[in-house]
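In: Next come a sequence and a model predicted from it.
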Amino acid sequence: MSTPFPPKEPGERLVRWLYSLALYLLSPFTLYHLVSRGFRVREYFRRWDERYGAYSTEQGRPCVWLHAVSVGEVNAAAPLVNALLRQNKGTRWVITTITPTGSQRVRSLWGGRVDHVYLPYDLPGSVDRFLQHFRPTVALIMETELWPNMLFGCRDHRIPVYIINARLSARSLRGYRLLRPLLGRALRTVRCVAAQSVTDGRRFQVLGAEPAQIQVLGNLKYDIEVPDGLEVLRSAFEDALGRKRPVWIAASTHEGEEEAVLALHRRLQARWPDLLLVWAPRHPERFPRAQAAAVAAGWKVGTRSRDGWPGADDQVFLVDTLGELMAFYACADVAFVGGSLQPIGGHNLLEPAAVGTAVVTGPHLHNFVDISRRLDEAGALRVGQDLDGVGDALETLLADPQAREEMVAAGLALVDQGRGALRRTLELIAPDLPEPDPVEE
């Protein structure tokens, strides 16, 4: 027996009208946003029709729809999508993202096995066209993507919605406070909020979700899948170097952190002259700038796209490709995870831990509070409170193989202990998924 959909609440029509009016008045700025981003990332000049819910293709058959805003969320969803693709090969999947890098990650993971479009802006007409075109039978929304008109639209089209791997930082909760009358009503239309932690669940309740809607299932990021061929890539990397060299990786760095990476490498090279920096900026538009900055600093620089592997005399190796970060984490002795020396909130600390690399980060970790706390308590993370602190941690770990081994063991154990959210999520959403394919004799 299907679960009934909640009725419209008193006052919903007014708050939706006011919100939608504001969006329509602001809609010219969406064009400005696309154009301004397009000068940095050319992909933003393409596929504008999808962002306004206009499609040239035929409607197609109903689908399972998953929304993951960008690369991090796509990676977090990967174990779930992979499990469901194995379970039912006949299901049509549509995965939406907002960023071009998220789109590229979807394509690199699944190719033509899933359809990808950009999520349309939260305008009523765009939302309605999207839902009518793709006709999802269930919507799986990753983490913290709360678009009121989309949630209301799913309720109106009788599409069950699950917010999976749901997280809500204290900072995000404060940012949403002016929209609570709207977001609370929108949240109460969803079937379940599958929270990463008890704290996340409580914050969703403060925002307006009912206690009965909340289930704490853990974090899908712990069910991380180690890439195939990891040992082969690591062996090829070491062969390319030609000799044993110390290696550190600066990963997912943002604008404003590049000078910090250069300063850290200068400091560490003073002690280890043959040290190699593997550098993987967060966004593709930063690849050329990072390369230029390293060349300007006087270093010999190799790149993944041009050279394939670092040369024996390279001092910096730029990973200017997508989808290979975990493999290159495994090639390093120590990893610094960026987005943490600025108030960005950090990035996935479990990826280096899962492939056996010691992890260092800066102090800004509000997007990964629970993960960073657990890693720190387990002895699997070093947190520098500023640039000097990060440098101290990197220097200590490069000099102490035993300390690195202890951190690696603790990180691997923590990742293994944290697994299970995938199984629980699959059990939660099973009633609204298409029937699995029959087992062939």
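Out: That came in fine, so what should we check first?

In: When you work out contacts or count neighbours from here on, use the C-alpha atoms and nothing else.
Out: Fine.

In: where does residue 174 land in three-state SS?
Out: Three-state assignment for residue 174 (DSSP: H, G, I helix; E, B strand; the rest coil): helix.

In: Could you do residue 95 as well?
Out: With three-state DSSP as the criterion, residue 95 was assigned strand.

In: quick one: the helices in the stretch 51-200 of the chain?
Out: Per DSSP state H, counting those that start in this stretch, the stretch 51-200 of the chain carries helices over the ranges 71-87, 100-110, 124-134, 148-156, 170-175, 180-187, 198-207.

In: Would you format those helices as CSV with distance to residue 247 included?
Out: CSV is the format used below for the helices of the stretch 51-200 of the chain (distance: least, CA to CA, whole Å):
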stretch, distance to residue 247
helix 71-87, 24
helix 100-110, 26
helix 124-134, 47
helix 148-156, 46
helix 170-175, 35
helix 180-187, 46
helix 198-207, 37
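
In: Check the burial of the closest residue to residue 391 other than its chain neighbours by counting its neighbours.
Out: In space, and not counting its chain neighbours, residue 391 is closest to residue 264: 6.0 Å by CA to CA, 6 or more residues apart in numbering. Applying other CA atoms under 10 Å, we find 20 residues neighbouring residue 264.

In: adding another structure so you can compare the two:
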Amino acid sequence: MTRRPTTLPLRLYRLGMQLATPFAKALLRPRIRRGKEDPTRLPERFGLASRARPSGQLVWVHGASVGEMIAVLPLIDRLRARDFEVLLTTGTVTSAKLAADRLPPGVIHQFVPLDAPRFLTRFLGHWRPDLVVLVESEIWPNLLLEVSERRTPLFMVNARMSARSFARWQRTARSVKSLLRRVDLCLAQGRDDAERLARLGAPRVSVTGNLKFDAPPPPVADRTLEALKAALAGREVFLACSTHAGEEDAVIAAHAALKTRIPDLITLIAPRHPERGMEVLRLATGTGHPAVLRSGGYLPDRGTDIYVADTIGELGLFYRLARLAFLGGSLIRHGGQNPIEPIKLGCAILHGPHVMNFAEIYSRLDQSYGAEAVTDADSLAKAAYALITDEARRLRTVKAGQATVAALGGALERTMAALDPYLVQIRLEKHTLKDRESTR
């Protein structure tokens, strides 16, 4: 069986990426201007490593952004405990900054190369991974083709395939089948994900659950936490996190309604994209609510109504300060945000109707009364008021949410059980090769 592109769309895609390669730097300039690329590490996007390859057996783990990176951290810990070197790649500036704080010692982070044959050949030639692990839904044609060409074992873990993505991939059914058949093992989050991936052509699919349920809560610096606690002392804190354009207006309107009944209220808004902090500040001040930016080094004082938390890697801090949190990306048709971390840290959860990216967990939470759904600014204000003023109700919501999350755990153990035979085989093959070389 040929391991090169087998369908016309794949051949055309590969050719297009080859033709675009000389213009890669120019094509990335708009992203650099928008802060979407790190200009000091741009060579990594072209497959040029900024670090030496460690001498041991290397597992390359790739996840798109922050969510995938956090989900796979416990898996990286397990790989390191088995004496495998780990290279983690991501594609966003935000995830790279978080990696600097959260990755275990010895784990190397690089930006993933652009999906062009020349860059991937250069990347793979330097790192020579013994195993490749793709997290969630990272199906890049040339990446899969180049890894397959080298006959390197290739796994998908925490794999997911939404109904929307499934419908899109079905339009090129033969091409996606040609790609997915190169995956040695596909470990899916849920039954629906597994069924869709199998129908698209993944040959060995099993359900192991969602690794995000087993990820530890994000750490926080004690000194930073105490400073913000002191600034917020005596005030009721309402958190709106991972918000998107179109949602902050509803949050600010809800804050205004709540403020008439809870005078000491302060609302923390943490936009999903921190670079939108100034935009959120203008929305707040434009409606008469005094606001400050955390990125400016400010702490809230008694006159602050809205505290715009436009920083990276501090959600764990804000979850520890609030008794309830509205999870953004859900009042608009974005698909919702992951509720697991705030639930583990004791927040009661509010969310909008558009949570298709996390449909299973929100469905289970709503059924167990471990979260509450809202639809607009008015229902958000009413639900938040009920939880703030009725501590028994809030605690029931938190406990139900935590019980639901705990019941959905165990994916890490199941994932490692599936990977272990391959890890043992890789180690045996390396030892056999060393033995042969020593007897020559």
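Out: Great, that's in hand. From a predicted model like this one, the values you see are computed outputs, not experimental measurements.

In: want to try a markdown table for the helices of the stretch 51-200 of structure 1, with mean neighbour count as columns?
Out: Compiled in a markdown table, these are given as follows (neighbours: other CA atoms under 10 Å):
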| stretch | mean neighbour count |
| --- | --- |
| helix 71-87 | 18 |
| helix 100-110 | 19 |
| helix 124-134 | 19 |
| helix 148-156 | 22 |
| helix 170-175 | 12 |
| helix 180-187 | 21 |
| helix 198-207 | 19 |
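
In: Among those, which comes closest to residue 347 of structure 1?
Out: Relative to residue 347 of structure 1, the nearest member of the helices of the stretch 51-200 of structure 1 by CA to CA is helix 71-87, separated by 7.8 Å.

In: ok, back up a step: aligned counterpart of the residue nearest to residue 391 of structure 1 in structure 2, please.
Out: Matched by TM-score structural alignment, residue 264 of structure 1 corresponds to residue 254 in structure 2.

In: Correct me if wrong: its match contacts residue 378.
Out: Yes - counting by CA atoms under 8 Å, residue 378 is a contact partner of residue 254 of structure 2 at 6.4 Å.

In: Just to confirm, what residue in structure 2 is aligned with residue 204 of structure 1?
Out: In structure 2, the residue matched to residue 204 of structure 1 (TM-score structural alignment) is residue 197.

In: what about residue 306 of structure 2, how many neighbours?
Out: By other CA under 10 Å, the residues close to residue 306 of structure 2 number 24.

In: Show the contacting residues for it.
Out: 266, 267, 268, 269, 284, 289, 290, 291, 292 (CA atoms under 8 Å, 6 or more residues apart in numbering).

In: one more time with 6 Å
Out: Residue 306 of structure 2 makes contacts with 267, 268, 291, as judged by CA atoms under 6 Å, 6 or more residues apart in numbering.

In: quick one: the aligned residue in structure 2 for residue 300 of structure 1 from residue 19 of structure 2, how far?
Out: Counting by TM-score structural alignment, residue 300 of structure 1 corresponds to residue 290 in structure 2. Residue 290 of structure 2 sits 52 Å away from residue 19 of structure 2, going by CA to CA, to the nearest Å.

In: now swap in residue 66 of structure 2 and tell me
Out: 31 Å.

In: about what we covered before: residue 290 and residue 19 of structure 2: which is more packed in?
Out: Set residue 290 of structure 2 next to residue 19 and count neighbours by other CA under 10 Å: residue 290 wins out with 16 against 12.

In: Return the residue of structure 1 aligned against residue 303 of structure 2.
Out: Match for residue 303 of structure 2 (TM-score structural alignment): residue 313.

In: What number of residues are in the vicinity of that match?
Out: 14.

In: Which element, helix or strand, includes it?
Out: Per DSSP states H and E: residue 313 of structure 1 is located in neither a helix nor a strand.

In: roughly how far apart are the spatially closest residue to residue 121 of structure 2 that is not a sequence neighbour and residue 125 of structure 2?
Out: Distances taken as CA to CA, 6+ apart put residue 146 closest to residue 121 of structure 2, at 7.1 Å, once the chain neighbours are dropped. Separation of residue 146 of structure 2 from residue 125 of structure 2 (CA to CA): 11 Å.

In: shared neighbours of those two, anything?
Out: Residues touching both residue 146 of structure 2 and residue 125 by CA under 6 Å, 6+ apart: none at all.

In: got the angle for the host helix or strand of residue 425 of structure 2 vs helix 66-81?
Out: Assigned by DSSP H and E, residue 425 of structure 2 belongs to helix 411-438. Interaxial angle, helix 411-438 of structure 2 versus helix 66-81 (axes from the mean of the first three to the mean of the last three CA atoms, to 10 degrees): 50 degrees.

In: Which elements pack onto helix 411-438 of structure 2?
Out: If you count contacts as 3 or more CA pairs under 6 Å, 6 or more residues apart in numbering; DSSP states H and E, helix 411-438 of structure 2 packs onto no helix or strand.

In: swap the cut-off to 10 Å and go again
Out: Packing contacts for helix 411-438 of structure 2, counted by 3 or more CA pairs under 10 Å, 6 or more residues apart in numbering; DSSP states H and E, involve helix 66-81, strand 131-135, strand 154-159, strand 185-188, strand 205-207.

In: Tell me which of these lies nearest to residue 104 of structure 2.
Out: Taking those one by one with CA to CA, helix 66-81 is closest: 7.3 Å.

In: hmm, back to that, the match of residue 204 of structure 1 and residue 179 of structure 2, how far apart?
Out: Separation of residue 197 of structure 2 from residue 179 of structure 2 (CA to CA) stands at 11 Å.

In: for residue 195 of structure 2, same thing?
Out: From residue 195 of structure 2 over to residue 179 of structure 2 (counting by CA to CA), the distance is 17 Å.

In: Residue 150 of structure 2 pairs with which position in structure 1?
Out: Looks like residue 150 of structure 2 aligns to residue 157 there (TM-score structural alignment).

In: isn't its match right next to residue 128, touching?
Out: Yes - using CA atoms under 10 Å, residue 157 of structure 1 is in contact with residue 128, at 8.9 Å.
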